[in-house]
Each structure stands twice: as structure tokens, then as C-alpha cells.
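Enquirer: can you look at this prediction? I've put the sequence above it.
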Amino acid sequence: MSTDDAASRTTVDTERLARWLDEHDLPGGDGDLSVSRIQGGSQNQLYELRAGGTRLVLRAAPGHASPERAGRMLREYRLVQALAGSDVPHARAHAASTDTAILGQPFYVMDHIDGWSPMQDSWAAPFDTDLAARAGLATQLVDGIARLSRVDWRAAGLEGYGRPDGFHDRQVDRWLTYLDGYRFRDLPGLDVAAQWLRTHRPRDYRPGILHGDYQFANVMYAHGAPARLAAIIDWEMATIGDPLLDLGWALIAWPPEGDDMVQSRYLDYAGLPPRDDLLEHYATVSGRSVDDIDYYVILARFKLGIVLEQSVARAAASGGDPRVATFDGIVVELIRKAAELARSTSLR
């Protein structure tokens, strides 16, 4: 047994891993196993497992993760398992382990997806130059969560996975309380957005599976045109809540209303269809009303701004961290645009 790249070797106990794979009737248990680290933007540990002509992916929490975060990896596995048999594009999960001697953290093994992700701040060919083809990426992005919203989460065994009752009633206070734990500066527009959210809760709330961080960076596409969503990935923040928040999250900086959000965009939005086109597609596929979409976009900006502000606060307290230097401007922009949309929506 060996790794594909000596520079990427870690503390993976490949012999123990091979025995575990064999116990679960997965390829690699006969000694023909290679393990290599997958580099990327994920904060979790990802490894490619190769055995003969089969490729699998092992996903685990970071080596330094707390027991709570490590436990979320098994929670994520439960969610992905529940999607089996659905029409939601995802990597099929095979088995999970709590044996920390193999990798240092609990993990699970899933299918390898042959595709690409925009998480590296760029579009793959031909979408880098073909704007007509690029438009299909946006439609497919929305199509993925529209399908996810149709999954019968109770029938899929996800009863108790989240707290759907009162979901919107607790959003504002929950995130403001979270912010109070590290707040170190004023965020113009925060109070405006918070007050608007309190008084404009959705009229039609139907619980469903919520990915929790739905964006271009957390999906994979099949190679080549036309655009086809191959898999939704990174389910760590998933819960049972309001699926429409995933739509609002995806549309945080969408044209035309978000065209001035230069800090929050990590991709070139040229060629992407306007928001109204995507809302129509989502409504058709999901069967859900999108009349309250402004609420979800405002909530998404409000929540993401508060989450990112924690990193800004830590960097400020420690003298600066170049990895989060750009978050400062993103937070200010997100909160400003949340308030701006709230004010404009109130006038309609």
C-alpha cells in the first residue's frame, strides 16, 4: 500500500483502513489501496482512495476538530444517506466509522464524483468563455436545491434531525446573540435588517432539508457543455428548516440587484441569467412559492455577514490574519446590502 504523492502523506493508518474497507465490502480491502490527500478549499480532510479501477472519497473533520465538530461529520453522513434513491445530485455514501485510530477523527466514505467545482474562483472550459453555456450553470445550481426541497425528510428517516418548529421566530435573536460573543465594531445597517426580518416573516413556511451553505463553491458540475449538476457537496451545515433560505443564499449577490456587490462575488457573473428567471425555475421544479424571496436574501446576507464577522474579530484581536483579510469588506457589504434591500422592499 502506498500514497499517490509522498508529499501529501498524513497519519492515515492505511492497513487499518484497508481492514475497515474489507469489513464493509468496499474496494481496497485486499491490499490494493492507495490513499492521497485531496487539496482544495474545504476545511475538512478529504482523501481519494484508489483500489484497482475504483475511486472513492473519504471525508473527515479536521485533525484538530473538537468532539462536537467531529460529531457533525457523522450527522452529515446521516443526511447524505437519507438522500439515497432521491433525484438530488449527490455522492452516494457507503459507510462511516468512529475509529479514530485510522485518521484521528470519525469519517465516512462516499463515491468519487468525476466533475469540477467553481470553488477555485474560476469557471472551467467552455464556461470560462461561452456565456450562453455559463447561463446553464446558474439554472442547474437552482435546480439542485429545488429538487432537494421536494424530498420527504420524514420518510427519509430525518425526524429529529433539526428543529423546524419556530425556525423563523428564532433566527434574528439567535444570530445577534452569536454576534454578541465577539462583536468589536458597529456594522451599519445591522439594526435595520434585524428589525425588518422580525416583522416580515414568511407567510408560507413548509419545513424541508436545508443545505445551509448553498453556493457555487459547494456544488460540482459534470465536465463539458451543456451544464449539468453532478453533485451537491459539503453538507456539514444541513438541517431541517426552510429550504427557501438555500435559494436566498445562492442569490446573495445575484444580478441585477446585487450587481454592486463586488466584495461578495468570487466569480465572474457575466452571462448569468437575472434573478427572476431563476425564481421561475425554482418555483416550477419545487412547487414552492417564491413571493417572499426578498426575506430570504436579506436573512442570508444578515446571517453570512455575522458568521464571517467572527473571523474578522479574531484577526483583529490577534493582530491580523491574511487569510481573512478580505472578509472585512465582505461583512460590511453584506450587512449594508441586507439593510438596503430591506428599505427598498418596505417601500413596495
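Expert: Everything's here; your move.
Enquirer: going forward, measure contacts between C-alpha atoms and count neighbours the same way
Expert: Fine.
Enquirer: can you pull out the strands in the stretch 101-250 of the chain?
Expert: Ranges of strands in the stretch 101-250 of the chain, per DSSP state E, counting those that start in this stretch, are 107-111, 208-210, 219-221, 229-232, 239-241.
Enquirer: what's the first one packed up against?
Expert: For strand 107-111, the packing partners by 3 or more CA pairs under 8 Å, 6 or more residues apart in numbering; DSSP states H and E come out as strand 54-60, helix 67-82, strand 93-97.
Enquirer: quick check: angle from the shortest one to helix 67-82?
Expert: So that's strand 93-97. 150 degrees (axes from the mean of the first three to the mean of the last three CA atoms, to 10 degrees).
Enquirer: is R314 within a helix or a strand, and which one?
Expert: Here R314 sits within helix 293-318, counting by DSSP states H and E.
Enquirer: could you list every helix and strand in contact with the following helix or strand past that helix?
Expert: Using DSSP H and E, the helix or strand that follows helix 293-318 in sequence is helix 327-346. Applying 3+ CA pairs under 8 Å, 6+ apart, we find helix 327-346 packed against helix 190-199, helix 293-318.
Enquirer: can you give me the offset of the last one from its chain's centre?
Expert: Using CA atoms, centre = their mean, to the nearest Å, the distance from the centre of helix 293-318 to the centre of the chain it belongs to is 15 Å.
Enquirer: buried residues, it. List them.
Expert: By neighbour count with 16 or more other CA atoms under 10 Å, helix 293-318 contains the buried residues 293-306, 308-313, 315.
Enquirer: now swap in stretch 329-336 and tell me
Expert: I330, V331, V332, E333, L334, I335, R336.
Enquirer: structure two is appended below for comparative analysis:
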Amino acid sequence: MTSTHIDVSTIDFDALGAWMDGQGLPGGPIGDVAPVLGGTQNVMVRFSRGGRPYILRRPPLRPRRKSNEVLRREARVLAVLRDTAVPAPRLIAAQTSDEPVYYLMEPVDGFNPSTGLPEPHASDPAIRHRMGLEAAVALAELGRVDPERLPGFGRPDGFLERQVPRWTAELESYGKLDGYPGPEIPLLRETAAWLERHRPKSFTPGVMHGDYHFANLMFAHDGPRVAAIVDWEMCTVGDPLLDLGWLLATWPSNAGHVPGLPSEDEIVACYAALTDRDMSAVDWYAVLACFKLGIVLEGTHARACAGKAPKDIGDLLHQTTLDLFARAQTWISR
């Protein structure tokens, strides 16, 4: 889960406790306060009150322009998912009317494999193999959620038609950064043209995670089951098969700590067995995911060229972009 290093004393726990009282949650002193460490986008703090554990999620102390709106969207999504079979953090209560927006959720009883594997996962190859398939199972479950439960969420009409122009324009915008020589990405135009020629003519709208890869999954301690899909900041209503493409595009680079994972074809077969979506263009979604993610990462390279990001990070992500476009060619040539 995304969070940041914070001084927990900057949170007004008296005000939080009063708000919790108004929500009918168990009273008493707030204790066992500790930051949940991780990324850089939002603040998460673990605490307990009235014998119940909580995770508080709120914007950073210096919020980005859309920080509060992102958390409003997250809370709305988690409220819908709360009574489904989708493995997601369970929302307890949310404060979305005033800023800063924040919400409370139950702690996830699970681990992220990017930090290493506990037992029995570390020594059982069958569990590790099944972990990969369970990633597809959890994604298929998300794809079954009725998007009508999130009215006005996203713009599913024309979703696929917008993708290549949207991300091509994003790439072109990097040219405004001084020092960026332009995108030196082999087969960039050819990939865009292939995507436009082979775009599926229709799709069934559904709820998308938007950044579905192994590092955004937490797994149960006692087996291969996905305990929770985390980081819902990019969630929208669109084509859920792009989530599958995203998983394939990043597979298994975001799961390097887990040896013995299933192949991409096994992932696709597992998902296909659990959905009634048209899977005939699955390669197209994998290519689109490579195209989109590659352009997103190239943005950091462009900022690095302009002196606005570390050069070593920019170089690393540029190479990742090249790797993604090369990977796209393997699906195009199939």
C-alpha cells in the first residue's frame, strides 16, 4: 500500500476520535500508533481504539493538486467492493465532505511478495505457482463487479478509441522539457499504428484497477490466496481486459522475488476460465499496456533530461520503456 514516512504527531487524533464517535465506532483512547511505511503518495497510519485495529489513509501533509479527490474516489470504490468477493481492503468509514479527505479501513492480514516470502511460500513451489494464478482469479472477480454501482465513474464510452491518441499526446508533451531529445523508442510509431489497426470493435465496460501488477497484491500468510488488491488510485470504469494486459506486460518483472510462477499463457487460461469476456484480442491488451506504461515511464526520463529527476532513475526507466516496447513486439509477431 502506498504511504509515506511521517511524524504521526502531526495528525490530530483528538479530532479523529471525535469523528469516530460520530460514526458509532468503539470509543476510548487511541493507542498503538505507528506509520505504515512504503511509497510516497499518501499517508497511512496504523492504530487501535476500543479493542479494534484500524488503518487511517489520508493525503500527504503537502498534498498534490488532486490528492483529496483521489481519496474520495478510492473510498467510493472500496465502499462498493466491501460487499463483494473482490479481495480489497475493507472500508470501515470515510470522511469525504471536508478536506483533508481520509478514511479508515481494516488492516490486511497478508504480505507483499516484493519484500520477500514467508513460510510456507518460500519452500513450497506449488504455492508459489498458484500465487500467480490467484492473481488472475482476483482480477477476474473484479471484472464481475457491476459498473453501474459506480455511476458517473470514468468514461467507458470511447475508452479504447481514446487510448493511443491520449498516450501519444502525453509523449509529445514531454518535448516541452528543456534537454529532452525526444522519444528514442524503436518501433514507436509502428506499435501505435498496429494498435489502431487491431483495436477491438467493442467491449463490455467494467471496473478497472488501473495499475494491476504483482507488487500491488498482498497474499494470505497460510497459502496462495490474494488477501487484498491494494492501491486503488487509478481505478476507473473502462475495459477490465486492460488490467489483464497490464499484468501480462509486467509479468514477471514485478514478481522477481517469487520463483516458479506460471507462464503468461497459464495466466490467460486461468482468467479465461473465469470470465465470459471476449478473450480473442488478449495480445492487443498486452501491447497496449506496454505502450501506455512505457510512455508513462518515459516521462521520468524526460524530466531527468531536464534536471527535474535523478539521472540514474531516468536512465533506468528509459531502459524499462525500451524493454516494454520490445516485449510488445513479441505479442505483435505472434
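Expert: Yep, that arrived. Worth saying up front: this structure is predicted, and the values here are computed from it rather than measured.
Enquirer: D186 of the first structure: which of the buried residues of stretch 329-336 of the first structure is nearest?
Expert: Comparing these against D186 of the first structure with CA to CA places V332 closest, at 9.6 Å.
Enquirer: what's the counterpart of that closest one in the second structure?
Expert: Matched to the second structure by TM-score structural alignment, V332 of the first structure sits across from L322.
Enquirer: could you measure from its match over to I185 of the second structure?
Expert: 6 Å (CA to CA, to the nearest Å).
Enquirer: before we move on, what about W331 of the second structure?
Expert: Taking CA to CA, one finds W331 of the second structure at 17 Å from I185 of the second structure.
Enquirer: the more surrounded of these two?
Expert: The neighbour count for W331 of the second structure versus I185, taken as other CA atoms under 10 Å, is higher for I185 (17 against 14).
Enquirer: enumerate every residue touching the more buried one.
Expert: T321, L322, F325 (CA atoms under 8 Å, 6 or more residues apart in numbering).
Enquirer: so how far is T320 of the second structure from it?
Expert: 11 Å.
Enquirer: repeat for N42 of the second structure
Expert: Distance from N42 of the second structure to T320 of the second structure, by CA to CA: 25 Å.
Enquirer: again, but for G143 of the second structure
Expert: 28 Å.
Enquirer: likewise G154 of the second structure?
Expert: Counting by CA to CA, the separation of G154 of the second structure from T320 of the second structure is 28 Å.
Enquirer: please apply the same query to V268 of the second structure.
Expert: From V268 of the second structure to T320 of the second structure the distance is 23 Å (CA to CA).
Enquirer: just how off-centre is stretch 232-252 of the first structure within its chain?
Expert: With CA atoms, centre = their mean, you get 7 Å for stretch 232-252 of the first structure.
Enquirer: and of the helices and strands packed on helix 327-346 of the first structure, who's closest to R343 of the first structure?
Expert: Closest of these to R343 of the first structure is helix 190-199, at 8.0 Å (criterion: CA to CA).
Enquirer: give me every residue that touches the aligned partner of V312 of the first structure in the second structure.
Expert: Using TM-score structural alignment, the partner of V312 of the first structure in the second structure is H301. Taking CA under 8 Å, 6+ apart as the contact definition, H301 of the second structure lies against A309, K311, I313, G314, D315, L317, H318.
Enquirer: looking at the first structure, which of those residues hold up?
Expert: Of these, the ones still in contact in the first structure (both residues aligned by TM-score structural alignment, their matches' CA atoms under 8 Å) are G314, D315, L317, H318.
Enquirer: how about the residues you listed in JSON lines, adding neighbour count and distance to D109 of the second structure?
Expert: As requested, those are exported to JSON lines (neighbours: other CA atoms under 10 Å; distance: CA to CA, whole Å):
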{"residue": "G314", "neighbour count": "22", "distance to D109 of the second structure": "35"}
{"residue": "D315", "neighbour count": "17", "distance to D109 of the second structure": "36"}
{"residue": "L317", "neighbour count": "19", "distance to D109 of the second structure": "32"}
{"residue": "H318", "neighbour count": "23", "distance to D109 of the second structure": "36"}
